[in-house]
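S.K.: After the sequence you'll find the predicted model.
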Amino acid sequence: MKKIMLLLADGFEAIEASVFTDVLGWNQLEGDGTTELVTVGLHEKLTCTWNFTVLPQYTLNEVNLEEFDALAIPGGFEEAGFYRDAYDMRFLDVIRHFNDKNKMIAAICVGSLPLGKSGILEGRKATTYNHPTSQRQSQLAGFGAIVINDPIVIDDNIITSYNPSTAFNVAFTLLEKLTSPENCQKVKELMGFTDIIKIVHK
């Protein structure tokens, strides 16, 4: 069984967290059954970017990092306080621990910025939020990352992506890395991601 920590900062974007819960949850029940996702936060109650509250299963001080095989981090909004948690030393120490053990780390959108802040992206390829009006890619470069303006960038054990539209693909990429391409394809098919949805206007 592969145990994945979904590390949530206050102000995280719900959609970017939910792709991990759904994809890995579908795998647990309908795929090869080898993944278990655990939600963890710095606080007992978190508020998402769009103002509803979430209760993580555990706070960080209640878990043993050695028990986990991979780390997933959704992004969030500065206006919602995301970086207060995401740049907290406790949060950054978790990232460093997983990288030191060469365990998979998957981050969506600005979820890659705490990776950069932790120091693990120095000299490594990565990406983050890419809209032309945003300075997030420049900020990532300021942490020493080699910024690639691609939807998903993989550098060894680290997966990063550049906006919320990539979220499901990040979760599927993590699933593939933790299980197999064949199993990932099976879960995609069960979830309908091989279908072309045709919208008919009447």
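M.R.: Thanks, I have the structure now.

S.K.: only C-alpha atoms for contact and neighbour calcs from this point on.
M.R.: Will do.

S.K.: Give me the packing partners of the biggest helix by length in the chain, helices and strands only.
M.R.: Criterion DSSP state H: the longest helix present in the chain is helix 14-30. For helix 14-30, the elements it packs on are strand 2-8, strand 35-41, helix 167-178, helix 181-191, judged by 3 or more C-alpha pairs under 8 Å, 6 or more residues apart in numbering; DSSP states H and E.

S.K.: Same question for the last one: list its buried residues.
M.R.: In this case it means helix 181-191. Across helix 181-191, burial judged by 16 or more other C-alpha atoms under 10 Å covers 183-188.

S.K.: tell me the angle of that helix relative to helix 167-178?
M.R.: Counting by axes from the mean of the first three to the mean of the last three C-alpha atoms, to 10 degrees, helix 181-191 lies at 140 degrees to helix 167-178.

S.K.: this is the other structure I want to compare:
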Amino acid sequence: MKKVLLLLADGFEAVEASVFTDVLGWNKWEGDGSTEVVTVGLREKLTCTWNFTVVPEKTIDEILLEEYDALAIPGGFEEAGFYDDAFSEPFLNVIRYFHEKQKPIASICVASLTLGKSGILEGRNATTYNHPTSIRKEQLKNFGANVKDERIVRDGHIITSSNPGTAFDVAFVLLEMLTSKENVNHVKDHMGFV
């Protein structure tokens, strides 16, 4: 079984987290059965953007990182306090661990800024929220990333994306990294994507 750590910051977007639980959950029941998602946060109760409340299965201090095979991080809103957790050292240290071990790291939208803040995107290709009115691409560039104007950027074991609309695609890329293209197509078929 491949365990995926779904790392949640207060203020995360629920839809960006749910794609990981759904795609990897569908794989568990309808695909090759090899994936399990564990939701983890800094605190016992999290409030999403727009006040949806979530209780993660575990807190960071209750887990052993070596038990996990991949990391997934949804983005969130500054106005909802996302960066308070996402830029904290305990959160960033989880990212650094997965990078050091070269395990898959999948981020959606502004979650790439957490990767940048952790230092793992220095000199790497990445993207982030790309609306023309947003300053996020400039922020990512300031973290040393080579910012690409693409929907999804994969650089080795790291996946970044440009907006919430890419969420399902990111989850499928992560599933392919953990299993196979044939298995992803099987899961997509069952979920009605093909």
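M.R.: Here it is on my side, so go on. Note that the structure is a prediction, hence the values are computed from the model and not measured.

S.K.: with the second structure superposed, average distance for the longest helix of the first structure?
M.R.: Its aligned residues in the second structure lie a mean 0.3 Å from helix 14-30 of the first structure after superposition (mean C-alpha distance after the TM-score superposition for the first structure).

S.K.: Taking strand 35-41 as reference, get the angle to that helix.
M.R.: On the basis of the same axes, to 10 degrees, helix 14-30 of the first structure is oriented at 150 degrees to strand 35-41.

S.K.: quick one: contacts of helix 14-30 of the first structure?
M.R.: By C-alpha atoms under 8 Å, 6 or more residues apart in numbering, the surrounding residues in contact with helix 14-30 of the first structure are 6, 8, 33-37, 48-50, 72-75, 108, 164, 167-168, 171-172, 175, 187, 190-191.

S.K.: do stretch 84-98 of the first structure as well
M.R.: With contacts defined as C-alpha under 8 Å, 6+ apart, stretch 84-98 of the first structure is touched by 9-10, 42, 65, 70-71, 104-105, 114-115, 117-120.

S.K.: Just the buried ones from those residues?
M.R.: Buried members of the contacts of stretch 84-98 of the first structure, counted by 16+ other C-alpha under 10 Å: 9-10, 42, 70-71, 104-105, 114-115, 117-120.

S.K.: which residue is nearest the middle of the second structure?
M.R.: Closest residue to the average C-alpha location of the second structure: residue 73 at 2.5 Å, with C-alpha atoms, centre = their mean.

S.K.: how close does it get to residue 81 of the second structure?
M.R.: Distance of residue 73 of the second structure to residue 81 of the second structure, computed by C-alpha to C-alpha, to the nearest Å: 15 Å.

S.K.: Identify whichever of the helices and strands packed on helix 14-30 of the first structure lies nearest to residue 135 of the first structure.
M.R.: Closest approach to residue 135 of the first structure among those is made by helix 167-178 (20.3 Å; C-alpha to C-alpha).

S.K.: picking that back up, can you put the helices and strands packed on helix 14-30 of the first structure in TSV and add distance to residue 143 of the first structure?
M.R.: As requested, those are arranged in TSV below (distance: least, C-alpha to C-alpha, whole Å):
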stretch	distance to residue 143 of the first structure
strand 2-8	21
strand 35-41	24
helix 167-178	22
helix 181-191	32
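
S.K.: who wins for proximity to residue 100 of the first structure among the ones you listed?
M.R.: Ranking these by proximity to residue 100 of the first structure (C-alpha to C-alpha) places strand 2-8 first, at 15.7 Å.

S.K.: Show where the closest one falls in the second structure, residue numbers please.
M.R.: Aligning strand 2-8 of the first structure against the second structure (TM-score structural alignment) gives residues 2-8.

S.K.: Can you name the residues in contact with the matching stretch?
M.R.: Stretch 2-8 of the second structure is contacted by residues 17, 20, 34-42, 56, 67-74, 178 when judged by C-alpha under 8 Å, 6+ apart.
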